[in-house]
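J.: Curious how this folds, go ahead:
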Amino acid sequence: MAYQISATKLQAYNRCPYAYYLRYERKLTTNEFFGSTALGIALHQALAQCHRDWHYRHPLPDIRWVHHCWQQHSTDLTPNQISEGAEILENYYYNFIANQVAITQPLAVEGRIQGCLQVENLEFLITGRYDRVDFLPDGLELIDYKSGRETKLPDSREMDVQIGLYYLALEQTYHQSLKYLSLLFLRTGEKVQFEATEAHKERVQEMISNLAVRLRYDRGWEPIPGGQCDRCTFARYCAAVTANPAPLPEVHSKSQLQLVLNL
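T.: This is a model prediction of the structure:
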């Protein structure tokens, strides 16, 4: 069984190896909540249908097609959410569809990617999700829809990790290089494009190699103090931020590493 790694996990490792160890190797629970709102899920599904199911015999769909897709995925929302979602999708249509000569059928929508990397006799299974992948003349563009009210860009270091990991996985999946990773903010109509390079991939490969050594020998999980410590749910166990850290609780689950290496 391969050791699964995702952008979220690798970003956590890059922030602090010790927090990564507690969360993913010791399996300590946290109070963090990850999830999408019902409105956000419905918007993503409607956009997936809009680009996936359009017949492409005509260069552009009209606004009625967008309304049709929204109706298919908004049935469980409140009236206010339905109205808000319709407005967001209309803005999307006029910002990214209506002003085009023709829209191109995407390579894929709402899918998963996988890739593999062998390091230190350990096989890593790279996993990830995407909203849309478009084929460009010189590579691929991965588009990530952002439906939240927050339009602040992610930390540049975390973006570099995400770009590198997707570069590696998409190259194996589609045999094409990632050219751009684009964030598309649905509420504002902004699209922020990040160029992807071989250097991003090489940096991620280096990070995974570093992680593999720590996993292989189960040491070197020192904390990296920084701004993230203020909101870290593992601070009470960390000597870098707590004078008298609490002892780690007993954990009976086995690490993925034992399963992979079969030691």
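J.: make it CA atoms for all contacts and neighbour counts henceforth
T.: Will do.
J.: thinking in terms of the whole chain, how far from its middle is the longest strand seen in the chain?
T.: Longest strand of the chain, by residue count under DSSP state E: strand 122-136. How far strand 122-136 lies from its chain's middle: 9 Å, per Cα atoms, centre = their mean, to the nearest Å.
J.: Next, the buried residues of it.
T.: In terms of neighbour count (16 or more other Cα atoms under 10 Å), strand 122-136 has its buried residues at 122-128, 130-135.
J.: can you list these in CSV and add distance to R52?
T.: Below are the buried residues of strand 122-136 laid out as CSV (distance: Cα to Cα, whole Å):
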residue, distance to R52
L122, 37
E123, 33
F124, 31
L125, 27
I126, 25
T127, 22
G128, 19
Y130, 14
D131, 11
R132, 9
V133, 11
D134, 12
F135, 14
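J.: Please, where are all the helices along the stretch 1-150 of the chain?
T.: Ranges of helices in the stretch 1-150 of the chain, per DSSP state H, counting those that start in this stretch, are 7-15, 17-20, 38-53, 63-73, 79-96.
J.: quick one: which of the ones you listed is nearest K146?
T.: helix 38-53 (8.3 Å; Cα to Cα).
J.: follow-up on the earlier one: can you tell me which of the helices of the stretch 1-150 of the chain is packed in deepest?
T.: Mean neighbours per residue, mean count of other Cα atoms under 10 Å, is largest over the helices of the stretch 1-150 of the chain for helix 17-20, with a mean of 22.
J.: another one to check against the first:
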Amino acid sequence: MARKFTVSPTKLRTFHQCPTKYKLEYIERLGRFYRKPRAGFSFGASLHNVLEQFHTQGGPEAVTVEALTETLASKWQSQGYRDAEQEQAYKAEAVKILAAYHARAVEVPIEEAPVTLYSEKTLNAPLSPEIVLSGRVDRVDQHPDMSLEIVDYKSGREVVEPEHVAGALAMSIYQALLKHHHPEQRVFATIIALRTGSQASHEQTPEEREWLLADCLETAETLRNKDWDGVLPVLNDHCPDCDYLPHCERYWKRQRRMEGYVDES
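T.: The predicted structure follows:
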């Protein structure tokens, strides 16, 4: 049986940002040569791993704040920091974040506390006989009224508004995927800014879900059938933060040389 073509929020977002980046990442698979560790990524991943264990082990009723700090030490990722001083500053910030997170969790009355249904769970749903939509959620909680809440952590953001959740492609896809598996239950999504505790939610309407799935299918068909040989590097707003910028700069340098420009760099 032929393997189905799979698209995810990351794949779709990458293509919308820059087709060349998609080509280098998913077609030519050059990431291992260009992708570099970053402090923010390591910091976020460390917190995600600690909070995953916190919720799967029973939350504040079962896990003390001291235990959270111990888990952080065992889950800490050290890649990407400029030096030991910067890493230590990030680690101290992580301890503060986890203590505040635990304090907020303790304040929720037991009778109102949700139960974690999934943690770091991959959800899939068919878009067509040949295409699958896939997404990995940080956490899904089931509330006493049986509603399902998708929870996503942001370690670099300080403020979250409902429109941020509504406009986040990943959160929209997660809602559509979860609704596919639990059609009879209310589904909504929440983003939590870990540094401040700010959070906001959005519940996708049936019309929003229908439009989203149609758009994902259209983009997936484009990705599946595109002539990638004709996709060449083009300067855009995402270039300064892109790991593949050196690759594209070499291409642009070759093009200038072929066109007769003198390289004075």
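J.: what's the TM between chain one and chain two?
T.: Remark: TM-score between the superposed chains equals 0.67 [TM-score structural alignment, normalised by the length of structure 1]; 235 aligned residues with a Cα RMSD of 4.1 Å.
J.: circling back to that earlier point, mind putting the helices of the stretch 1-150 of structure 1 into CSV with distance to K146 of structure 1?
T.: Listed next are the helices of the stretch 1-150 of structure 1 as CSV, based on distance: least, Cα to Cα, whole Å:
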stretch, distance to K146 of structure 1
helix 7-15, 16
helix 17-20, 26
helix 38-53, 8
helix 63-73, 17
helix 79-96, 11
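J.: which stretch among those comes nearest D155 of structure 1?
T.: Nearest of the helices of the stretch 1-150 of structure 1 to D155 of structure 1, taken as Cα to Cα: helix 7-15 at 10.3 Å.
J.: Where does that closest one end up in structure 2?
T.: Helix 7-15 of structure 1 lines up with residues 9-17 of structure 2 when matched by TM-score structural alignment.
J.: gap between the matching stretch and the chain center?
T.: Stretch 9-17 of structure 2 has its C-alpha centroid displaced from the chain centroid by 11 Å (Cα atoms, centre = their mean).
J.: and for that stretch, what are the contacting residues?
T.: Here stretch 9-17 of structure 2 makes contact (Cα atoms under 8 Å, 6 or more residues apart in numbering) with K21, Y22, S134, G135, L169, A170, I173, C216, T219, A220, H238.
J.: Equivalent analysis for stretch 145-164 of structure 2, please.
T.: 40, 43-44, 47-48, 137-143, 171, 174-175, 185-202.
J.: for it, which positions count as buried?
T.: Of the residues in stretch 145-164 of structure 2, L148, E149, I150, V151, D152, Y153, K154, S155, V159, V160, H164 count as buried by neighbour count, 16+ other Cα under 10 Å.
J.: got those residues as a markdown table, with distance to L72 of structure 2 columns?
T.: Output for the buried residues of stretch 145-164 of structure 2, formatted as a markdown table (distance: Cα to Cα, whole Å):
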| residue | distance to L72 of structure 2 |
| --- | --- |
| L148 | 28 |
| E149 | 25 |
| I150 | 23 |
| V151 | 20 |
| D152 | 19 |
| Y153 | 16 |
| K154 | 17 |
| S155 | 14 |
| V159 | 24 |
| V160 | 25 |
| H164 | 28 |
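J.: Could you tell me which of those belong to strands?
T.: Here DSSP E is the test, and these give L148, E149, I150, V151, D152, Y153, K154 as lying in strands.
J.: got the residues you listed as TSV, with distance to V234 of structure 2 columns?
T.: Below are those laid out as TSV (distance: Cα to Cα, whole Å):
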residue	distance to V234 of structure 2
L148	42
E149	39
I150	36
V151	35
D152	32
Y153	32
K154	30
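J.: List just the one of the helices of the stretch 1-150 of structure 1 that sits closest to T30 of structure 1.
T.: Among the helices of the stretch 1-150 of structure 1, if distance is taken as Cα to Cα, the winner is helix 17-20, at 10.7 Å.
J.: Need the residues that contact the closest one.
T.: Residues outside helix 17-20 of structure 1 that contact it (Cα under 8 Å, 6+ apart) are K9, A12, Y13, W221, E222, P223, I224, C232, F234.
J.: quick revisit: closest to V95 of structure 2 among the contacts of stretch 9-17 of structure 2?
T.: Distance to V95 of structure 2 across the contacts of stretch 9-17 of structure 2 (Cα to Cα) is lowest for A170, with 27.5 Å.
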